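Peer 1: Output the structure for:
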Amino acid sequence: MSTADTSTPGAGTSTVATETRRTPGLVPVTETLRTTERHPPSEPPARGLAMPPTRATWAFWRLLGSELGLTFRRPRNLVMLAVIATVPVIVGVALRIVSSEEGMGGIIQDVAGNSLMLTFASFSFLVLLLMPVAVSVVAGDSVAGEAGAGTLRYLLAAPAGRTRLLLVKYLNAAIFAYAVTVVVALSALVTGLILFPAGPVTLLSGTTISIADGLLRILITVGYVGAGMAALAAIALALSTFTEVSIGAIAGTMVLVIICQVLRAIPELGSITPYLLPTWFTNFDAVLRSPIDTGALGEGLLAFGAYIALFGSIAWARFSGKDITS
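Peer 2: As a prediction, this is how the structure comes out:
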């Protein structure tokens, strides 16, 4: 309904048209031509604009820091790190007791002869089973755990994006994998220095090196083994995107590791051994030769990189097109 409101003709004022609009359930609003010109309609915000690079980078690191804080404050993960740190101590004490007997040789003699060798011996015991379990628990729970708890949709509601969130989840699992590796190395090193004599290290090739050189080779071993565990984390992360039950992704990863171990033990299947990830876990013994067998380390790192690229792509393809319902 519209009305015309004109002023008194003698006053010489202009005529202003007014319009009263009624909307069901709302108070009538009278809008004049002057108010319309005074308050022009605002343009709708443009869609598809990305965050500024600085802000996006800050949001990424803040999300990663929050994820790391949750991971390293979780009691379950701390217990796993404590258990893993205890194993080198048990191995060292057992080797110390056994080394007192006559006629002992091999790895027992090597560890008893120098404290640094306990680190390599501990990696030999742990890299094929217990360390993969710890890494699989964190990586397998990364996406499936959020979906099972019903928090994955809320994470995606933030302007982080699926690719960025998946990258944060993987970096978190990879950092935890290196934390597991460092815990093993430090526990074994401290235990070895307490229980066994320190001095020049005799390598597998029979060459003797200094303590400083031995520590450098331990550092190289930590980098190599950590890369192997990061490759395993990529497998667990990929499986985690296919389920909402984290135990399924964890168990699936460990079943794959065990199957690979069984296949490696069958001589007739030697042709497929180079394609199995656990085959390369123990290549860190290349640092115990003089000179260091960089070829063996390079092949292992290449295999780790291939696994990370392959299963990272699978995880991204699955997660980027997944219908998030929880």
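
Peer 1: only C-alpha atoms for contact and neighbour calcs from this point on.
Peer 2: Noted.

Peer 1: and the nearest residue to residue 32 once chain neighbours are set aside, what is it in contact with?
Peer 2: Spatial nearest neighbour of residue 32, excluding adjacent residues (CA to CA, 6 or more residues apart in numbering): residue 18 at 4.7 Å. If you count contacts by CA atoms under 8 Å, 6 or more residues apart in numbering, residue 18 has them with 2-5, 30-33.

Peer 1: Who are the contact partners of the residue positioned nearest the centre of the chain?
Peer 2: The chain has residue 173 as the residue nearest its centroid, 2.0 Å off, counting by CA atoms, centre = their mean. Residues near residue 173 by CA under 8 Å, 6+ apart: 135, 138-139, 142, 230, 233.

Peer 1: go with 10 Å
Peer 2: 67-68, 71, 135-142, 167, 179, 229-230, 232-234, 236-237 (CA atoms under 10 Å, 6 or more residues apart in numbering).

Peer 1: Also this sequence, please, to line up against the first:
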Amino acid sequence: MPAETAAGTPIATARPRAGWALLASELSVLFRRLRTWAMLIALAAVPILIAVAVKLSSRPATPGRGPLFLDRITQNGLFVAVTALVVCVPLFLPLTIGVVAGDTIAGEANLGTLRYLLLAPAGRIRLLLVKYAGTIAFCCAATATVAASGALAGVVLFPVGPVTLLSGDTVSVGESALRTMLIAAYITVSLMGLGAIGLLISTFTDAPVGAMAATIVLSVTSQVLDNLPQLDWLHPWLFSHHWLGFADLLRQPIAWTSFGENALLQSAYIAVCGAAAYAKFLNKDVLS
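Peer 2: Below you'll find the predicted structure:
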């Protein structure tokens, strides 16, 4: 006979249910926080500010100056979303991901709720998976917010029509919207490695602010190192190396090489940091 809980439910059945309940609770808490909505609103404001600035400017944007595709916004409002994503990738998106990922375990320890979470039949490994799933959910929400806000601002303020790709081909509005979603998906995958790094750092401390700051600093450091030609040998191993490599998604036909390389690199970071986080968390003395 299988072992049963006090309520009479087999433990093998109770644990998966506890895991799903914990995930639902994590997502509910995450997206009910004022801090989460403040970050999403700030991200949504970036493409709006870009669109308004271009609209009110008396001088056309000079090709080659400013963010990529900035000079194309006045010709087609659909480029607002892509330009905003380019602007947000180096700092704004990593900053928000660092805040969420750094708070995963350290935040619970700081509030004194980590011990109670571990009393559930979900166990430590499921708790780590749930916390990381919440980080991924925020990654999706953050990039989708920037893309959706940019698309809306572009449609309202600028003419919209068929888009000329980097390869010189022209695609319909529907296909260009699909490619914008692919770029958002590419960036979401890019940020998953950073989320795993933040989760790992969060297991080492009970101070969430320190974990957040360390994650953000590592993000900036990786990008700085990626721009030093003297460290060419290191660039392919940096988690930020492919963050802006989505240009192939704006060509006809789409080349999936950069997407695959980026996904492989982020998967390696997820695997290594996830294993290290589990090893640390498994032996962590939870006192609060």
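
Peer 1: what TM-score do we get after superposing?
Peer 2: The TM-score (TM-score structural alignment, normalised by the length of structure 2) is 0.92; 280 aligned residues with a CA RMSD of 1.9 Å.

Peer 1: What about the contacts of residue 18 of structure 1, which are in helices?
Peer 2: Of these, the ones assigned to helices by DSSP state H are residue 33.

Peer 1: And the contacts of residue 18 of structure 1, which is closest to residue 199 of structure 1?
Peer 2: For those, the closest approach to residue 199 of structure 1 (CA to CA) belongs to residue 31, at 92.2 Å.

Peer 1: May I ask you to confirm that the closest one is in contact with residue 3?
Peer 2: No - between residue 31 of structure 1 and residue 3 there is no contact under CA atoms under 10 Å: 11.7 Å.

Peer 1: Overlap of the contact sets of the two?
Peer 2: 17-20.

Peer 1: ChimeraX command to pick out the buried ones of the residues you listed?
Peer 2: One line in ChimeraX is enough to select the buried members of these, burial here meaning 16 or more other CA atoms under 10 Å:
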select :18
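
Peer 1: The residue nearest to the centre of structure 1 -> structure 2?
Peer 2: Aligned counterpart of residue 173 of structure 1 in structure 2: residue 135 (TM-score structural alignment).

Peer 1: which SS state does that match fall under?
Peer 2: When classified by DSSP: H, G, I helix; E, B strand; the rest coil, residue 135 of structure 2 comes out as helix.

Peer 1: Any figure for the gap between it and residue 29 of structure 2?
Peer 2: Separation of residue 135 of structure 2 from residue 29 of structure 2 (CA to CA, to the nearest Å): 12 Å.

Peer 1: what's the answer for residue 145 of structure 2, then?
Peer 2: Residue 145 of structure 2 is 19 Å from residue 29 of structure 2, by CA to CA.

Peer 1: Looking at those two, which is more packed in?
Peer 2: More crowded of residue 145 of structure 2 and residue 29, by other CA atoms under 10 Å: residue 145, with 22 against 12.

Peer 1: residue in structure 1 matching the more buried one?
Peer 2: Residue 145 of structure 2 maps onto residue 183 in structure 1, by TM-score structural alignment.

Peer 1: Do a quick rundown of the helices in structure 2.
Peer 2: 11-32, 34-56, 79-88, 92-102, 106-111, 114-118, 123-157, 173-202, 208-226, 257-282.

Peer 1: Kindly reformat these as a markdown table containing distance to residue 233 of structure 2.
Peer 2: Supplementary listing: those in a markdown table, determined by distance: least, CA to CA, whole Å:
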| stretch | distance to residue 233 of structure 2 |
| --- | --- |
| helix 11-32 | 39 |
| helix 34-56 | 34 |
| helix 79-88 | 25 |
| helix 92-102 | 24 |
| helix 106-111 | 34 |
| helix 114-118 | 41 |
| helix 123-157 | 29 |
| helix 173-202 | 20 |
| helix 208-226 | 10 |
| helix 257-282 | 15 |
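
Peer 1: These: which one's closest to residue 164 of structure 2?
Peer 2: helix 173-202 (9.1 Å).

Peer 1: After superposing, tell me the mean distance of that closest one to structure 1.
Peer 2: Helix 173-202 of structure 2, aligned to structure 1 and superposed, deviates on average by 1.0 Å (mean CA distance after the TM-score superposition for structure 1).

Peer 1: Show me what that helix is packed up against.
Peer 2: helix 79-88, helix 92-102, helix 106-111, helix 123-157, strand 163-164, strand 170-171, helix 208-226, helix 257-282 (3 or more CA pairs under 10 Å, 6 or more residues apart in numbering; DSSP states H and E).

Peer 1: And residue 81 of structure 2? What does it align with in structure 1?
Peer 2: Residue 81 of structure 2 maps onto residue 119 in structure 1, by TM-score structural alignment.

Peer 1: Now for that match: which residues touch it?
Peer 2: Contacts of residue 119 of structure 1 by CA under 10 Å, 6+ apart are 88, 92, 111, 184-192, 218, 221-222.

Peer 1: before we move on, what about residue 141 of structure 1?
Peer 2: 135, 147-148, 169, 173, 236-237, 239-241, 244-250.

Peer 1: Show me which of those are buried.
Peer 2: The buried subset of the contacts of residue 141 of structure 1 - by 16+ other CA under 10 Å - is 135, 147, 169, 173, 236-237, 239-241, 244-250.

Peer 1: which of the residues you listed lies closest to residue 103 of structure 1?
Peer 2: residue 135 (38.1 Å).

Peer 1: Aligned to the closest one, what sits in structure 2?
Peer 2: Going residue by residue (TM-score structural alignment), residue 135 of structure 1 aligns to residue 97.

Peer 1: Would you quantify the distance from the aligned residue in structure 1 for residue 250 of structure 2 to residue 313 of structure 1?
Peer 2: Matched by TM-score structural alignment, residue 250 of structure 2 corresponds to residue 288 in structure 1. Applying CA to CA, the value for residue 288 of structure 1 to residue 313 of structure 1 is 35 Å.

Peer 1: Which of those two has more residues huddled nearby?
Peer 2: Ranked by neighbour count (other CA under 10 Å), residue 288 of structure 1 and residue 313 place residue 288 first, with 22 against 14.
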